[in-house]
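*Asks:* Provided below for reference: sequence and predicted model.
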Amino acid sequence: MPKRPARRATADQPTRPCPCGSTEPYGGCCGRLHRRETTAATAEQLMRSRFSAFSVGDADYLSRTWHSTTRPARLTLDPRQQWTRLDVLGTEQGGLFDTTGTVEFRAHYRESGQVNTVYERSRFVREDGQWVYLDADESH
């Protein structure tokens, strides 16, 4: 069995600002979702919590919130990537009463001294009543 990477500092310091960009501390924001104390109410909240999971190195949460038909068999996070900022650019549907939603965002990270950005339109659906990541919308 592969060795799990250690969680990064924010997960061990719940009073630090949440990586998702909210004004809440990590422990009261995305940390609650990572610890299974609650689930995401909207597609955007799930997307923000998934960004935070990348930031703190929580591969288990990422797997748990990935749709069963598109989830990779194994997920290994690159510890050299430091996810630094999330910019949510827009959402379509994904609310409390929706079953599908799309979140457009830019995620910023550092790797080997280089600053990089990922742009994506992520698609989310409800599976067993919970929001999960489906895939990236390639049509845009």
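*Replies:* Thanks, I have it. Residues are numbered from 1 along each chain as shown.

*Asks:* use CA for all of it now, contacts and neighbours both
*Replies:* OK.

*Asks:* need the three-state assignment for E44.
*Replies:* In the three-state summary, E44 is assigned as helix, counting by DSSP: H, G, I helix; E, B strand; the rest coil.

*Asks:* burial of the closest residue to it other than its chain neighbours, as a residue count?
*Replies:* Once its chain neighbours are removed from consideration, E44 has its nearest residue in V103; the separation is 6.2 Å (CA to CA, 6 or more residues apart in numbering). Counted with other CA atoms under 10 Å, the burial measure for V103 works out to 24 neighbours.

*Asks:* and the comparison structure, right after this:
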Amino acid sequence: MLKEVYCPCTQERLYHNCCQPYHNYTKRPNSAEQLMRSRYSAYALNLIDYIIKTWDPSTCPHFSTNKTHNTQWVKLIINRSWENKATHEAFVDFDAFYEQEGQMHRMHEISRFTKKDGGWLYLDGKVS
């Protein structure tokens, strides 16, 4: 019997009904917030290829395909999201909680996304 697994981006939806279709490239996120959630889940599941493919090439750094550190992503809270249709950009304000070397941490970021060829890409973010 297969174990039902909740999606890393929320404990309210099962992974196969949430971010897995994005990670399998069978579905595209319809909003920047959906892309943000799928990218958070990709970090939690160490899906580096997905992270790279959903990052705008103009700002994407070089990534190793190996997991580089021992980070356990614990929880994602979306504070708000908004879109500027005139500039084809959207923003997601979120808090991500993670454990590293036995210590809990919180990262607050306002991510900026751009819409290209009908799909959303991560552009950059301001971390505080």
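*Replies:* Cool, the structure landed. Because the structure is a prediction, the values reported are computed rather than measured.

*Asks:* tm score of chain vs chain?
*Replies:* Both chains were compared after superposition, and using TM-score structural alignment, normalised by the length of structure 2 their TM-score is 0.88; 126 aligned residues with a CA RMSD of 2.3 Å.

*Asks:* before we move on, the earlier item: the residue nearest to E44 of structure 1 -> structure 2?
*Replies:* In the superposition onto structure 2, V103 of structure 1 corresponds to V92 when matched by TM-score structural alignment.

*Asks:* got the contact list for Q103 of structure 2?
*Replies:* By CA atoms under 8 Å, 6 or more residues apart in numbering, the contact list for Q103 of structure 2 is empty.

*Asks:* distance of it relative to L76 of structure 2?
*Replies:* 17 Å (CA to CA, to the nearest Å).

*Asks:* thinking again about what came up before, only the buried residues of the one helix or strand the match of V103 of structure 1 maps to, if you could.
*Replies:* Counting by DSSP states H and E, the secondary-structure element that holds V92 of structure 2 is strand 89-100. Within strand 89-100 of structure 2, the residues that count as buried by 16 or more other CA atoms under 10 Å are E89, A90, F91, V92, D93, F94, D95, A96, Y98.

*Asks:* quick one: what helix or strand has the closest residue to the third one other than its chain neighbours in it?
*Replies:* Distances taken as CA to CA, 6+ apart put R112 closest to F91 of structure 2, at 4.7 Å, once the chain neighbours are dropped. Mapping R112 of structure 2 onto the secondary structure by DSSP H and E places it in strand 103-116.

*Asks:* buried ones in that strand, by neighbour count?
*Replies:* For strand 103-116 of structure 2, a neighbour-count test (16+ other CA under 10 Å) marks H108, E109, I110, S111, R112, F113, T114, K115 as buried.

*Asks:* counterpart of H108 of structure 2 in structure 1?
*Replies:* Per TM-score structural alignment, the equivalent position to H108 of structure 2 in structure 1 is Y119.
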